[in-house]
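J.: below are the sequence and a predicted model; questions follow.
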Amino acid sequence: MHVTGHTRGGKRPGIRDVATAAGVSYQTVSRVINDHPSVKPATRERVLATIQTLGFRRSATALALASGRTRSVTVLTANTTHYGYAATLQGVEEAARAAGYTVAIGVLESDTVADVRAEVRRAADTGGGLIVMAYDTAGVRALAAVPDELPVVGVVETPSRPPAGHRPWVWTDDREAARTATRHLLDLGHETVHYVAIPSSTRRTGQRTAGWRDALRAAGAPEPRPLAGSWDPAGGYQAGRRLARDPSVTAILCGNDDLALGVIRALHEAGRAIPGEVSVAGFDDAPHSAFLTPSLTTVRLDFTGLGRAAFGRLHGLLEEAEPVAPRPVSVPLLIVRESSGPPPAPLPPNPPSEVPRA
């Protein structure tokens, strides 16, 4: 069978298609393309023949990497302001600068398939590797749309199973972090913990929600229905107003610290004392969390380290270093502050009224 121009699925053949057809690794194909001297002559001839047969055409990225004219990476993200996103970008920039690379940012302004693919194409044309922050629908679609021949690392939610395939991922252990924060509130004596959730990128139940539920089930505690929040204080405020009306609510975990900020405001307006009547815990340990009144109990994740790790994996791909086994980047750290405490003591029963004597 003679194959030329496109693979069976109609896609233009990439470097991994060449590697499979030639029976070599994609690193070997890259070395042949870049005229690396370490490839055996027979192997080089076989790879070159396969390239010609498949009609493989080098991308702009491959040409730039081969010529040495670029030392840059592009980060694709739908958000640059929320704490987790911004701190991850900071880590990428710090690590890239130390390695002599520049960093460009491509903002995914829409999550439609056409717009995401267009942004991925623009990023690919810059001639460097990609880091995709896949915490939302736009990011997930962008990661899936990156061409096979383009070096890419995904920054993702905690995966439900170890990453498969050739594209490395990095993540923080959100699920364990949520378990840790929920256990803290239960250990204080609260009967259960209510949850205000951030949106999930890839599934109906996000990993932070799953970790909260894990801890409740392990303790045999009731499982309240989680409230859908957003990413910002306004979403927390709306959820907090609903929770404040329920006198049985004594502990609330929020999917990030911005949500907790809104919840605290709503409880304050409702006259619910924190932590005397209701304990509140956040997530991420954003810089403002220590300066709220009361200061916020939260769980810290190393987003800056996550960004450094993402660049490190990508740098390894660009330099053809040995791949690093996938693993979460950091261990969650519980930061206990003023906003969490024991539940209020139950009110004593009313004494029986005295019957007047005749």
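T.: Structure received.
J.: contacts, neighbours, all on C-alpha from now
T.: OK.
J.: Thr192 contacts Ser248, correct?
T.: No: using Cα atoms under 8 Å, Thr192 is not in contact with Ser248, being 9.6 Å away.
J.: neighbour count winner among these two?
T.: Between Thr192 and Ser248, Thr192 has the larger neighbour count (other Cα atoms under 10 Å), namely 23 against 12.
J.: list the residues that contact the more buried one.
T.: 186, 216, 221-224, 250-251 (Cα atoms under 8 Å, 6 or more residues apart in numbering).
J.: and it, helix, strand or coil?
T.: When the structure is split into helix, strand and coil by DSSP: H, G, I helix; E, B strand; the rest coil, Thr192 lands in coil.
J.: ranges for the strands of the chain?
T.: Shown for the chain, the strands assigned by DSSP state E span residues 72-77, 102-107, 129-134, 152-156, 169-170, 194-197, 227-228, 251-254, 279-281, 298-300, 333-335.
J.: so which of these comes closest to Ala309?
T.: Closest to Ala309 of the strands of the chain, according to Cα to Cα: strand 169-170, at 7.1 Å.
J.: dropping in the other structure now:
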Amino acid sequence: MPQARRVSMAMVAQHAGVSGQTVSRVANGSPRVDPETRTRVERAMAELGYRPNRAARALRTGRTHTLGLVAQTLATVGNSRMLQAVAEAAAERGYALTVVTLGADAAIDDAFERLRDQGVDGAIVLNEASALARDATSAAMRLVVVDSPPDERFVSIGTDHAAGARIATDHLLAAGHHTVHHVAGPAGSYASAQRERGWRDALVAAGRDAPAVVRGDWSAASGHEQTARMLAAGVVTAIFAANDQMALGALRALAEAGRRVPRDVAVVGFDDIADAAQFPPPLTTVRQDFDALGEHAVRALVAAVEGGAPGDVLLVPELVRRASA
């Protein structure tokens, strides 16, 4: 079978009735093209099936139009949703994505080294890996870190987890519960620590004692185990779980203990995963916008790659009221 002929910039230029330099400017995202001409060139590219030659463009611009993404794991729903959001936002801007997962023991400096070897223009670091990014000694690349306190070495994009936890806890207190128990996330997680802080701050502000924290690992199994432990230890009427998976495990433990939700025990989660509305009962939760997080992270990194000076972004989550609380 004969090999398909590669569409060149010259062919696009002829089809669109413009110069080759104009096509080059459009392909490289230059602002020095009027909107009508840009639209005509982009239409010609689509009609001819033009695809930029990344290697040639890298030689011309010194950029590969490839972004890196570093995550501890992609097994959690939050990280997998962030990967999807980042991949879509990068593709919309003509950037490829290279993903490195750390696993349990890998050092983040090794991840950065792998990304540098692949010539990425910069990297996005997700969630649990953010604490490692703050301790990295050899990044030497443009970085956007998701869920990290401000740091002059990189741009920080995140959700106001503490505010979301306060909203959840205040909602349960307003429903008449004397206090709220908390199934927290892993000790090394920034998001987990912020959600625990917001829960505690809300209880202190209301003049209530904070029960002992039990800690899971973001999984439904750990939420089930820790909730069963809480029920065995004393009276529980309201639970704020640090994510929806652990809230799902809590619902199972409560059902097994013969506790009705929300009549006997109210439950609120965090994240608003796709299936949260399908839990029995549908889960009241705090929604963070993963699509917006991915969009902001890619926008900031691309801006930095292209010579801009992006700032930190902190998104405010919202309570989604359903039947569990």
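T.: Noted; the coordinates are in hand. Please read these numbers as outputs of a predicted model, since none were measured by experiment.
J.: how about the contacts of Thr192 of structure 1, which pair is most distant?
T.: Leu216 and Thr250 (14.6 Å).
J.: who's more crowded, those two?
T.: Neighbours of Leu216 of structure 1 and Thr250, each counted by other Cα under 10 Å, are more numerous for Thr250; the result is 28 against 21.
J.: map that one across to structure 2 for me.
T.: In structure 2, the residue equivalent to Thr250 of structure 1 is Thr237, according to TM-score structural alignment.
J.: on that earlier part again, could you dump the strands of structure 1 into CSV and include distance to Ile15 of structure 1 and mean neighbour count?
T.: Output for these, formatted as CSV (distance: least, Cα to Cα, whole Å; neighbours: other Cα atoms under 10 Å):
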stretch, distance to Ile15 of structure 1, mean neighbour count
strand 72-77, 20, 24
strand 102-107, 24, 17
strand 129-134, 15, 26
strand 152-156, 14, 25
strand 169-170, 20, 26
strand 194-197, 41, 25
strand 227-228, 43, 17
strand 251-254, 44, 28
strand 279-281, 48, 30
strand 298-300, 40, 24
strand 333-335, 41, 18
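J.: wait, which of the contacts of Thr192 of structure 1 is closest to Thr80 of structure 1?
T.: Ala251 (30.8 Å).
J.: all helices of the stretch 201-350 of structure 1, in order?
T.: If DSSP state H, counting those that start in this stretch is used as the criterion, the helices of the stretch 201-350 of structure 1 fall at 207-219, 233-244, 257-269, 303-318.
J.: save these as CSV, and put in distance to Phe283 of structure 1 too.
T.: Putting the helices of the stretch 201-350 of structure 1 into CSV (distance: least, Cα to Cα, whole Å) gives the following:
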stretch, distance to Phe283 of structure 1
helix 207-219, 9
helix 233-244, 13
helix 257-269, 5
helix 303-318, 12
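J.: the ones you listed: which one's closest to Thr74 of structure 1?
T.: Thr74 of structure 1 sits nearest to helix 303-318 of all those, at 10.3 Å, using Cα to Cα.
J.: which residues does the nearest residue to Thr209 of structure 1 once chain neighbours are set aside contact?
T.: The spatially closest residue to Thr209 of structure 1, leaving aside those adjacent along the chain, is Ala197, at 6.6 Å (Cα to Cα, 6 or more residues apart in numbering). With Cα under 8 Å, 6+ apart as the criterion, the residues that contact Ala197 of structure 1 are 208-209, 226-230, 254-255.
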